[in-house]
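> I'd like to go over a predicted model; first the sequence, then the structure.
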Amino acid sequence: MQAEEEQQNLPKLPAVWQLIQGNHYSHRKRKQQDEDDIMVCHCPPPWRGGDGCGPNCINRMLCIECTEDFCPCENQCNNQMFTKKQYAKLAVRRAGPKGFGLYAEEDVAAGQFLIEYIGEVLEEEEYIRRKQYYIQTGQRHYYFMNIGNGEVIDACRKGNHARFINHSCEPNCETQKWMVRGELAIGLYTLRRIKAGEELTFDYNFERYGDKPMRCFCGSKKCRKFIGGTQESTANIVELGDAEDVTNDPEPVMVREEETDAMVQAMLDKEVGTTQRGWDNKLLNRWGGGRLWDGV
């Protein structure tokens, strides 16, 4: 009983996540693409140093990235956005009652690739376990993205800055699924021209977590008042889930991919419910001991 009381009196730790450069597959190895399976476009090599594989590239039209060393345009290929990480200039900032959000730091044209949505690729069993854990622990932010073929990306513990993109009922971005070196990848793309300083959003349109829909703070004139489902499917809902103000939540803590010691791993595992008992006090001591971490 005393141990339980001590556990409840522990101060809340900031959310911890690890910046990674590509998807981590929790239940299998990344696919090794056979040469016979590589889609090769027929784009003519550009003259005088221009860009190849433009809008008329057959691979681009099919949402397939050209594979390095196989594209006829070679190093002038302009259809390797994911592989070459040709991301827009983005920043993470506070976004009022939504917590933190993803913002453009430059003007971005309509239809432009912004960033890949990266995280841990889970099979269905682990996805269900994590979803239940997040519900039981009162998790307010969810980072699931359905990638298809029975797999889901979860950017809660590991991911990149795309994890901070918020929902809007009138979004300025959308997700697109692309085939990249034999694996499905999810990219964020603009739906319209976006000005520097504008928050990036997309329509989550995910299933609800828990018995009540999540309250929406997008502020759009088209706001549905909650996240998940449609107005028709929730016409009889009277009470929305309690909305906790996250405006002053502590800044999430980012650790680099090279941080691999046991304490860092315990901090990350705590986010998804796999930390061994007895680590909480150690984590607090580590946090209060002056170790430098990167914010968001």
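Perfect, thanks for sending it. Just so you know, these numbers come straight off a predicted model, no measurement behind them.
> okay, CA-based contacts and neighbour counts for the rest of this
Will do.
> so Tyr127 touches Val152, yeah?
Yes: if you go by Cα atoms under 8 Å, Tyr127 and Val152 touch, sitting 6.9 Å apart.
> and the helix or strand encompassing Arg93, what's buried?
Element membership for Arg93, per DSSP states H and E: strand 90-94. The neighbour-count check on strand 90-94 (16 or more other Cα atoms under 10 Å) flags Leu90, Ala91, Val92, Arg94 as buried.
> quick one: contacts for Gly187?
Going by Cα atoms under 8 Å, 6 or more residues apart in numbering, Gly187 touches Phe82, Phe113, Leu114, Ile115, Glu116, Tyr117, Thr175, Gln176, Lys177, Trp178.
> mind redoing it with 7 Å?
Phe113, Ile115, Glu116, Tyr117, Thr175, Gln176, Lys177 (Cα atoms under 7 Å, 6 or more residues apart in numbering).
> buried members of those into ChimeraX, please.
In ChimeraX syntax, the buried subset of those is picked out as below (16+ other Cα under 10 Å):
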select :113,115,116,117,175,177
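> I'd like the contacts of Gly187 laid out as TSV, including secondary structure.
Listed next are the contacts of Gly187 as TSV, based on DSSP: H, G, I helix; E, B strand; the rest coil:
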residue	secondary structure
Phe113	strand
Ile115	strand
Glu116	strand
Tyr117	strand
Thr175	strand
Gln176	strand
Lys177	strand
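> before we go on, here's another structure to hold up against the first:
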Amino acid sequence: MKRAFVFPGQGSQAVGMGKELADAFPAAREVFEEIDDALGQKLTSLMFEGPIEDLTLTENTQPALMGTSVAVARVLESEGNFKLADIADFVAGHSLGEYSALTAVGALSVSDAARLLKARGQAMQQAVPVGEGAMAALLGMDIDPVEELVREATEAGEGVVVAANDNAVGQVVLSGDKDAVARAIELAKEKGVRKAMMLPVSAPFHCPLMQPAADRMAEELAKVTITPPSLPVVANVTASQVSDPETIRKQLVEQVTGRVRWRESVLYMGEQGVEQLVELGTGKVLTQMVRRINKDMNGTAIQGPADIEAFLGSL
């Protein structure tokens, strides 16, 4: 059976994330210690104990989610006595989850990924003053009508608004200037969208307003070594596979302002014969999306020791 490992993005964080893994497995503890050392910060204390207000700060959330996902991957490998590449055909990650995917298959070191994500979180937060940007979820409207909606909202007034995340069938996220996003929400309601709501985020991710953050990440990514991954990575910005290190570097910069093409990424993996998506890390967001995108694909989430045992027993 063809399988892909996938890695969640921002929004899946929770106090206590990774603690069961660290308590049970040396391989997980090694990942968390490496991240703490790389950042010069006890990020693991924040992950295990909170407070949630500090964990939810973008600069903490991003390396924390990566660390938990990579810890699950390392435990799977050590307990199963295999490498991910032995039992899978692709990896992919949602937004920051792409860094988790690249780290899990050896393209980035854990230390470099942690430092990059700390910088990415800071740069994204600083790119747009708090209160000026916004993101909104549209439920019950697919990407083509949303793109038409965005065109109308852009023509009707000032400001940037784009389709930032094409997550699943009938689940698209807008991003941009607060007033422009609000205008798009009103248009969506007029067009009969099932639900349109502002999201509680601190910045308008994956839109042209993030260009200062993209420039910063170009500088940061230029400093690190990227090696060929042991499995092809399905990239957010193209929804197709990539293994060339310099292309990966370029696409990680583009990803900051570009659309997260998650629905297309899952469809692409299905076209390549993938039958099972295995989500590694905190939460089950990607697993819940799978059936809405491809009904023939099976999704499963691995978070803690019991999930790891069950998965290894199924192989």
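Great, that's in hand. In this text, all values refer to a predicted model and were calculated from it rather than measured experimentally.
> overlay the chains and give the TM-score.
For these two chains in superposition, a TM-score of 0.24 is obtained (TM-score structural alignment, normalised by the length of the first structure); 119 aligned residues with a Cα RMSD of 6.4 Å.
> looking at this, Glu6 of the first structure is in a helix?
Yes: the assignment for Glu6 of the first structure by three-state DSSP puts it in a helix.
> which strand or helix spans Arg286 of the first structure?
helix 280-288.
> and that helix, what's buried?
Asp280, Leu283.
> toward the C-terminus, what is the element adjacent to it?
Immediately after helix 280-288 of the first structure, counting by DSSP H and E, sits strand 294-295.
> and that next one, what does it pack onto?
Counting contacts by 3 or more Cα pairs under 7 Å, 6 or more residues apart in numbering; DSSP states H and E, strand 294-295 of the first structure is packed against strand 253-255.
> could you point out the helix or strand that follows the strand it packs on?
helix 262-271.
> quick one on the thing from earlier: between the buried residues of strand 90-94 of the first structure, which sits nearest Val16 of the first structure?
Val92 (14.9 Å; Cα to Cα).
> any idea how far that closest one is from Gln176 of the first structure?
Here Val92 of the first structure is placed at a distance of 22 Å from Gln176 of the first structure (Cα to Cα, to the nearest Å).
> any buried residues in the helix ranked longest in the first structure, and which?
Of all segments of type helix in the first structure, defined using DSSP state H, the longest is helix 124-136. Neighbour counts using 16+ other Cα under 10 Å place Tyr127, Arg130, Lys131, Tyr133, Tyr134 of helix 124-136 of the first structure among the buried residues.
> in the helix or strand just after it, what counts as buried?
Counting by DSSP H and E, the element after helix 124-136 of the first structure in chain order, helix or strand, is strand 144-148. Burial within strand 144-148 of the first structure, assessed by neighbour count using 16+ other Cα under 10 Å, is assigned to Phe144, Met145, Ile147.
> out of those, which comes closest to Asp294 of the first structure?
Looking at the buried residues of strand 144-148 of the first structure and their distance to Asp294 of the first structure, the nearest is Phe144, at 23.3 Å (Cα to Cα).
> which residue packs closest to the closest one, ignoring adjacent ones?
Spatial nearest neighbour of Phe144 of the first structure, chain neighbours left out: Asp154 (4.6 Å); criterion: Cα to Cα, 6 or more residues apart in numbering.
> circling back: closest to Arg60 of the first structure among the buried residues of strand 90-94 of the first structure?
Closest to Arg60 of the first structure, out of all of the buried residues of strand 90-94 of the first structure and judged by Cα to Cα, is Leu90, at 23.9 Å.
> number of nearby residues for the residue nearest to that closest one when sequence neighbours are not counted?
Of all residues not flanking Leu90 of the first structure in the chain, Ala104 sits nearest, at 4.7 Å (Cα to Cα, 6+ apart). Residues near Ala104 of the first structure, counting by other Cα atoms under 10 Å, number 19.
> look up how far Thr190 of the first structure lies from Ala104 of the first structure.
11 Å.
> likewise for Glu6 of the first structure?
Going from Glu6 of the first structure to Thr190 of the first structure by Cα to Cα gives 48 Å.
> do Val255 of the first structure as well
For Val255 of the first structure relative to Thr190 of the first structure (Cα to Cα), the value is 28 Å.
> with Met263 of the first structure instead?
Taking Cα to Cα, one finds Met263 of the first structure at 39 Å from Thr190 of the first structure.
> have a look at these two and say which one is more surrounded.
The neighbour count for Met263 of the first structure versus Thr190, taken as other Cα under 10 Å, is higher for Thr190 (21 against 14).
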